[in-house]
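Participant: the following block contains a protein sequence and its predicted model.
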Amino acid sequence: MTTLLISDLHLHPGAPRITEGFLHWLEERARGCDALYILGDFFEAWIGDDLLELGEQDPTGNAALAARIAAALKQLADSGTAIYMMHGNRDFLLGERFASDAGATLLSDPSVVALGNERVLLMHGDSLCTRDEAYQAFRAQARHPLWQEQVLSMPIQERIALARQMREQSGEANSSKAEDIMDVTPSEVESAMAEHGVTTLIHGHTHRPAVHALEVEGRPAKRYVLGDWQPGKGWEIVIEDGGEPRLEAFSLS
């Protein structure tokens, strides 16, 4: 029994080495595993599942990329690997159509799942960064069904422009924030783990791969943070035969 977890690939047409590295990883590493969990920010941006209808008519290249990725995931799913996807702060509009094309199941954030011999809390991780009050306000707005409905009703080209504008604004805002503000709030981590009755948490988002030891209600606990993928390197968590999670970096060459 092998389970793999990944996060923060930020796939987009401008990063072909990461795309090719991921497709190679699917064939060489994920093929034959029992389950694959993708914990958000799989795509750099997602403007709605109707993007898939544009195909080659999409000048940004995102539609063709998404179709290629969905086909590769579906091939893995058809071979027997269960695939689960969680929304991130970049691709929170990812919907059931893409999931169906990819042979994947959408997971809510947070979710508690049985991995190995224990219950594990899975999150993207952005909800844990409560010291970033400006971002949390935007997150609450962007997750609201009415806001999403309004955005999805916009013409695709307007959504493409909106996504570009939001990425630029996010980059400008983050450049002036203190590093600790964009990391998780320790008390929020402990609260989330206690609420769900777990001693293991796995998340991404912060791009700070590490394994943190902590205590939750007097019990030893661990927080595993997945890293973001770069042109030459990817990150995964591996759980084999009911053992403990292993955080590993690997070459995308």
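Facilitator: Thanks, I have it. Numbering: from 1, shown residues only.
Participant: drop to CA atoms for contacts and neighbour counts, all remaining ones
Facilitator: Will do.
Participant: now the strands for the stretch 1-150 of the chain?
Facilitator: Secondary structure of the stretch 1-150 of the chain (DSSP state E, counting those that start in this stretch): strands located at 2-6, 35-39, 82-86, 104-107, 111-115, 118-122.
Participant: this is the other structure I want to compare:
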Amino acid sequence: MIHFISDLHLHESRPETTQAFLDYLIGPARQCESLWILGDLFEAWTGDDDLSLPFSARIADALAAVAHSGVQVRILVGNRDFLLGNAFAKRSGVQIVQEPTLLQLGDHRTVLVHGDAQCTDDKRYQCFRRIVRNRLLQTIFHALPFILRRRIASRLRAQSEKSKAGKSMFIMDVNRDAIAALFKQSGAEWLIHGHTHRPAIHEHAEGTRFVLSDWQGKASGLCWNGENLSPF
């Protein structure tokens, strides 16, 4: 059994969702062969020294317990936690995987992404994404004092929420041409992603697209049971 989840946006200000995740990790997740987290596990991640914070350390240790129980835990970073690094992976026992990544679900070649790179109609966001994913700028950012980085991250989150309020839902959704290109490049017939917070199953000419839900105080995702892919 394989579980796919995304967009938990874990943060101290969201205790119900945090507790739902911790409960999930000691319950349903232990029944899986593997668990895929397709981005935005955290609301924000300013670098692996976030592990010095009790909240972040608690989440990492809970994931480590699952990994040590024999579950393979893999993470694709999202737009909120793209600075997850080797120290987090080592402490939590997870494997950080680059997107897009492919796996076989029965007879179905499946491609996994977070989903933000396919929201190409949002030109301002894509420009911002290219800037913050630049390795040199990330190195400079990591060199800043931890407290300053957290302040910058908090300001960027506030600006992001303000920006989203002024954008149409169409702009913030994935672009059909970008999805078609991903299907073509990967050779997949199934696509699983998150980011948009619009859980649904979409049929495209190129294949089937499964959109994961965000977490709002309870566990949510997709389960592959060896034969079918269904929501939980």
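Facilitator: Perfect, I can see it now. Owing to the predicted nature of the structure, the values given are computational and were not obtained by experimental measurement.
Participant: let me know which of the strands of the stretch 1-150 of structure 1 is tucked in deepest.
Facilitator: strand 35-39 (a mean of 24; mean count of other Cα atoms under 10 Å).
Participant: JSON lines please, covering the strands of the stretch 1-150 of structure 1 and showing distance to residue 96 of structure 1.
Facilitator: Formatted as JSON lines, these follow (distance: least, Cα to Cα, whole Å):
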{"stretch": "strand 2-6", "distance to residue 96 of structure 1": "20"}
{"stretch": "strand 35-39", "distance to residue 96 of structure 1": "15"}
{"stretch": "strand 82-86", "distance to residue 96 of structure 1": "10"}
{"stretch": "strand 104-107", "distance to residue 96 of structure 1": "7"}
{"stretch": "strand 111-115", "distance to residue 96 of structure 1": "17"}
{"stretch": "strand 118-122", "distance to residue 96 of structure 1": "20"}
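Participant: those strands: which one's closest to residue 160 of structure 1?
Facilitator: strand 82-86 (21.7 Å; Cα to Cα).
Participant: in structure 2, what range does the closest one match?
Facilitator: Taken onto structure 2 by TM-score structural alignment, strand 82-86 of structure 1 occupies residues 72-76 there.
Participant: mind checking the longest helix of structure 2?
Facilitator: Ranked by residue count and defined by DSSP state H, the top helix of structure 2 is helix 146-165.
Participant: can you tell me what part of structure 1 whatever helix or strand comes next after that one aligns to?
Facilitator: Proceeding N to C from helix 146-165 of structure 2, the next assigned helix or strand is helix 176-186, under DSSP states H and E. With TM-score structural alignment applied, helix 176-186 of structure 2 matches the range 186-196 in structure 1.
Participant: kindly report the same for stretch 126-144 of structure 2.
Facilitator: With TM-score structural alignment as the criterion, stretch 126-144 of structure 2 aligns to 136-154.
Participant: now do stretch 102-115 of structure 2
Facilitator: Against structure 1, stretch 102-115 of structure 2 falls on residues 112-125 (TM-score structural alignment).
Participant: who touches that stretch?
Facilitator: 3, 7, 39-40, 86-88, 109-111, 184, 193, 196, 198-206, 239-244 (Cα atoms under 8 Å, 6 or more residues apart in numbering).
Participant: measure the most centrally placed residue in structure 2 to residue 8 of structure 2 for me?
Facilitator: Residue closest to the mean C-alpha point of structure 2, counted by Cα atoms, centre = their mean, is residue 39 at 0.8 Å. Between residue 39 of structure 2 and residue 8 of structure 2 the computed distance is 8 Å (Cα to Cα, to the nearest Å).
Participant: before we move on, what about residue 137 of structure 2?
Facilitator: Taking Cα to Cα, one finds residue 137 of structure 2 at 26 Å from residue 8 of structure 2.
Participant: more neighbours: those two, which one.
Facilitator: Neighbour totals were compared for residue 137 of structure 2 and residue 8, and residue 8 leads with 26 against 12 (other Cα atoms under 10 Å).
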